[in-house]
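S.K.: Quick one: sequence plus predicted model below, questions after.
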Amino acid sequence: MRDVLPWREPVPLDGTMGEPRARGRFGEYGGRYAPESLVEVCREVEEEFREAWADPGFRGALARLLAVHAGRPTPLTPVRRLSQELGVQLYLKREDLTHTGSHKINNVLGQALLATRMGRRRLIAETGAGQHGVAAATAAALLGLEATVFMGERDIERQALNVFRMRMLGAEVVPVTTGSRTLKDATSEAMRHWVGATGDSHYCIGSVVGPDPYPWMVREFQRIIGDEARGQCAAELRTGVPDYVVACVGGGSNAAGTFAGFADTPARLVGVEAEGGAGAARGRLGVLHGCRSLFLQDDDGQITQAHSIAAGLDYPGVGPEHAHLRDLGRARYVTVTDDEAIGAAVRLARSEGIVPALESAHALAWVIRAAGGGDLPAGSTVLMTLSGRGDKDVSTLKELL
């Protein structure tokens, strides 16, 4: 299968992936489409985040937590056997090696520190694959906060291990039984709950979606992935910068954090979506969960159901900054099927001894396909963010293999 969008020449743009414009806009996307009761709360979050991000004390406290609790920096791993098979030089940014097993901890520790700074005593979170929920429960336990995590009933069934981890960490896991019973509906329920709990609770959104300032704030907390990788590539690669930078995209937080480190370089940025959740590749302009972006919709403008074997990619849209990067031609967004992702996960496990999350396996599947189909020229250097480990997906894979 061919990718949906053709290549455009990557042109580094000054200001790309900097602060959004007024009212949280990335081009025509973004904004603050929230109930009136949440608009003022979002303004407060923005003000507090700006102050905290400019405060060396806050930044220092976060850096220490990321180092001593989350285990940063994560390594850049050359995958030598698979690279030889594919005819490219593939390097993995190993977010699977963080505490809790995914990139989600980077954002959650930042937001949990912000919540304590704002005097909030409880975190509200949504989760699909469960990794953001586990990270939220972990940060809450670490900082003495309560945590309430909304999760679709279908995802609770397929991510039982992470549900147990959240409850063991002391979080309340609330099953969501409406709609598709997946990530979209968990997000909707979490936002509804937040309306009545703004006094003592902070909504810790897990991706670069939602009303301003969340897409920008989450990207800044995840920027550490790209910043670390940029320095590691400078030391490891002869050219200093990889030819391609690749990451999976649901809402898009690990990709946004990775891309932020390379947006001002000649590297080609590639976001890989699930075939059944291709908001950037096939979405239309709309509003969902507080922001204007690209979403899967029917002819009447109703949001349609997404599908992916990877619960974290089972979302019918994409963060507004990704939509903007797509329009600029700065990033390309492609799709991968369930079967391709499963095959990539098995191939990485058997060639390199690494079992990836099925979300990350989508990014790898595109690399494999592109190397075989000529989209990745022989000898290209490729940086791919391995956003999470595959423990949570073992039961799913066991049924299919």
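M.R.: Thanks, I have the structure now. Because the structure is a prediction, the values reported are computed rather than measured.

S.K.: rest of the way, CA atoms for contacts and neighbours
M.R.: OK.

S.K.: can you give me the helices for the stretch 301-401 of the chain?
M.R.: Taking DSSP state H, counting those that start in this stretch as the criterion, the stretch 301-401 of the chain carries its helices at 320-328, 338-352, 358-373, 394-400.

S.K.: Redo those helices as JSON lines? Include mean neighbour count and distance to residue 67.
M.R.: Shown next, in JSON lines, are these (neighbours: other CA atoms under 10 Å; distance: least, CA to CA, whole Å):
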{"stretch": "helix 320-328", "mean neighbour count": "23", "distance to residue 67": "28"}
{"stretch": "helix 338-352", "mean neighbour count": "18", "distance to residue 67": "26"}
{"stretch": "helix 358-373", "mean neighbour count": "25", "distance to residue 67": "23"}
{"stretch": "helix 394-400", "mean neighbour count": "12", "distance to residue 67": "28"}
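
S.K.: which residue packs closest to residue 119, ignoring adjacent ones?
M.R.: Distances taken as CA to CA, 6 or more residues apart in numbering put residue 200 closest to residue 119, at 7.5 Å, once the chain neighbours are dropped.

S.K.: Name the nearest residue to residue 215, ignoring sequence neighbours.
M.R.: residue 208 (3.9 Å).

S.K.: what's around that neighbour, how many residues?
M.R.: Applying other CA atoms under 10 Å, we find 29 residues neighbouring residue 208.

S.K.: With residue 160 instead?
M.R.: Neighbours around residue 160, by other CA under 10 Å: 15.

S.K.: Over to residue 183?
M.R.: 28.

S.K.: can you check residue 112 too?
M.R.: Residue 112: 25 neighbours (other CA under 10 Å).

S.K.: show me the contacts for it.
M.R.: Residues in contact with residue 112 (CA atoms under 8 Å, 6 or more residues apart in numbering) are 123, 136, 139-140, 143, 204.

S.K.: and the comparison structure, right after this:
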Amino acid sequence: MGEPRARGRFGEYGGRYAPESLVEACREVAEAFREAWADPGFRGALARLLAVHAGRPTPLTPAGRLSEALGVRLYLKREDLTHTGSHKINNVLGQALLAARMGRRRLIAETGAGQHGVATATAAALLGLEATVFMGERDIERQALNVFRMRMLGAEVVPVTTGSRTLKDATSEAMRHWVGATGDSHYCIGSVVGPDPYPWMVRELQRVIGDEARGQCAAELRTGVPDYVVACVGGGSNAAGTFAGFADTPARLVGVEAEGGAGAARGRLGVLHGCRSLFLQDDDGQITQPHSIAAGLDYPGVGPEHAHLRDLGRARYVTVTDDEAVGAAVRLARTEGIVPALESAHALAWVIRAAGDGDLPAGSTVLMTLSGRGDKDVSTLKELL
């Protein structure tokens, strides 16, 4: 999982399908990031912020009681323990530092579950930047706690009332807004989607998950490498970051999507939000509305590198239902004392199901990225349980 080929391609996926007014802005971001990523000073500043502000490294937690019940050895990479409560802070701190280096004074972001918005608002406050976060009206209703957190941190939260009023529409509106604000604003995309260089840049900023986990597994496991590496996938940033640490090992990579938003599992080739990838579409090629109980997975496609990994057979992509995810969240809470985000619960739901039906052989070692904590989903769970 290195740099994409020319024009930001991962196989036949990726690229820079953006309005002419954004092509130059994307080129500037690409050049600035390559320069910054090669600069030890920038890397050192980011590493320090990740340590003293975000709380890295995050622990690798053995799920003892659940492992015993499932007949596998399950380890959780605890991104829920980072500041702001999810993996999103890893990417946002890097992009915020880049924006400041480029002389930009404002961050623009889209958010679904709200975790990326909270992370963006947090980084903006830390570095003295402004933040404008676009969020679907439906997601604002079901993620009210995170909306309050963003506003408390000083961010402007803009409701998006078009389309399905969820993540897809928030992303579209954020990109439209960026067209008229490229001179003073940086678009801080929250996942491995969008025009080049974002899929690659976000993966590199999230690679810290996989690199840390690789070292932790080497110290913890007799084999040094888990048999399976599992993560939830919407656009796919936590999975891309995790997989990057294990792509050159024999570990089997499994991305778990929502049944109603399965871009990698059931999507078709198309273009959306600036990149060519796999998206849910009707017979006329129109993007169809996804559904997931987890707002962060309520996206109709998948990042281009995930589509490429699927084609190569290097990663497998599976789906679970809303009910399975809710059941997994409850089970983790009651066996390990951890309430996961509903996004992360999708990954756990597959582990539980696969251990039960033999898809995960008994005794397998499984590393699962717990991408976020479930505080934001308590209201949703309360209504269902």
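M.R.: The structure has been received and is ready for your questions. Remember, predicted model here, so these are calculated numbers, not experimental data.

S.K.: what's the TM-score here?
M.R.: Here the TM-score for the pair of chains, by sequence alignment, normalised by the length of the second structure, is 1.00; 385 aligned residues with a CA RMSD of 0.1 Å.

S.K.: Same list (the helices of the stretch 301-401 of the first structure) but as TSV, adding distance to residue 255 of the first structure.
M.R.: Shown next, in TSV, are the helices of the stretch 301-401 of the first structure (distance: least, CA to CA, whole Å):
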stretch	distance to residue 255 of the first structure
helix 320-328	9
helix 338-352	17
helix 358-373	10
helix 394-400	24
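
S.K.: Compare these and give me the one nearest residue 91 of the first structure.
M.R.: Within the helices of the stretch 301-401 of the first structure, the stretch nearest residue 91 of the first structure is helix 358-373; the backing value is 10.8 Å (CA to CA).

S.K.: Return the list of helices and strands in contact with the closest one.
M.R.: For helix 358-373 of the first structure, the packing partners by 3 or more CA pairs under 8 Å, 6 or more residues apart in numbering; DSSP states H and E come out as helix 80-86, strand 244-248, strand 268-274, strand 331-336, helix 338-352, strand 381-386.

S.K.: out of those, which comes closest to residue 166 of the first structure?
M.R.: For these, proximity to residue 166 of the first structure was assessed by CA to CA; strand 381-386 is nearest, at 22.2 Å.

S.K.: Show me the strands in the stretch 151-300 of the first structure, by range?
M.R.: 172-176, 201-203, 244-248, 268-274, 284-288, 291-295 (DSSP state E, counting those that start in this stretch).

S.K.: Residue 48 of the first structure: which of those is closest?
M.R.: Of these, nearest to residue 48 of the first structure by CA to CA is strand 201-203, at 12.0 Å.

S.K.: Next, the buried residues of the closest one.
M.R.: Within strand 201-203 of the first structure, the residues scored as buried using 16 or more other CA atoms under 10 Å are 201-203.

S.K.: Where does that strand end up in the second structure?
M.R.: Counting by sequence alignment, strand 201-203 of the first structure falls onto residues 185-187 of the second structure.

S.K.: The matching stretch vs the first structure - mean distance after superposition?
M.R.: For stretch 185-187 of the second structure, the mean deviation from the first structure after alignment is 0.1 Å (mean CA distance after the TM-score superposition for the first structure).

S.K.: For that stretch, what is the distance to the chain centroid?
M.R.: Centroid separation for stretch 185-187 of the second structure versus its chain: 19 Å, with CA atoms, centre = their mean, to the nearest Å.

S.K.: Nearest to residue 315 of the first structure, out of the helices and strands packed on helix 358-373 of the first structure?
M.R.: strand 268-274 (9.1 Å).

S.K.: what angle do that closest one and strand 331-336 make?
M.R.: Relative orientation of strand 268-274 of the first structure versus strand 331-336 (axes from the mean of the first three to the mean of the last three CA atoms, to 10 degrees): 30 degrees.

S.K.: corresponding residues in the second structure for strand 268-274 of the first structure?
M.R.: So strand 268-274 of the first structure sits over residues 252-258 in the second structure, by sequence alignment.

S.K.: check the fit of that stretch onto the first structure and give the mean distance.
M.R.: Stretch 252-258 of the second structure differs from its equivalent in the first structure by a mean of 0.1 Å after superposition (mean CA distance after the TM-score superposition for the first structure).

S.K.: how about residue 185 of the first structure, what's its match in the second structure?
M.R.: Residue pairing (sequence alignment): residue 185 of the first structure is matched to residue 169 of the second structure.

S.K.: Could you check how many residues crowd around its match?
M.R.: 24.

S.K.: cool, the one 5 residues further on as well?
M.R.: The number of residues packed around residue 174 of the second structure, counting by other CA under 10 Å, is 23.

S.K.: The second structure: matching residues for stretch 343-354 of the first structure?
M.R.: Counting by sequence alignment, stretch 343-354 of the first structure sits on residues 327-338 of the second structure.
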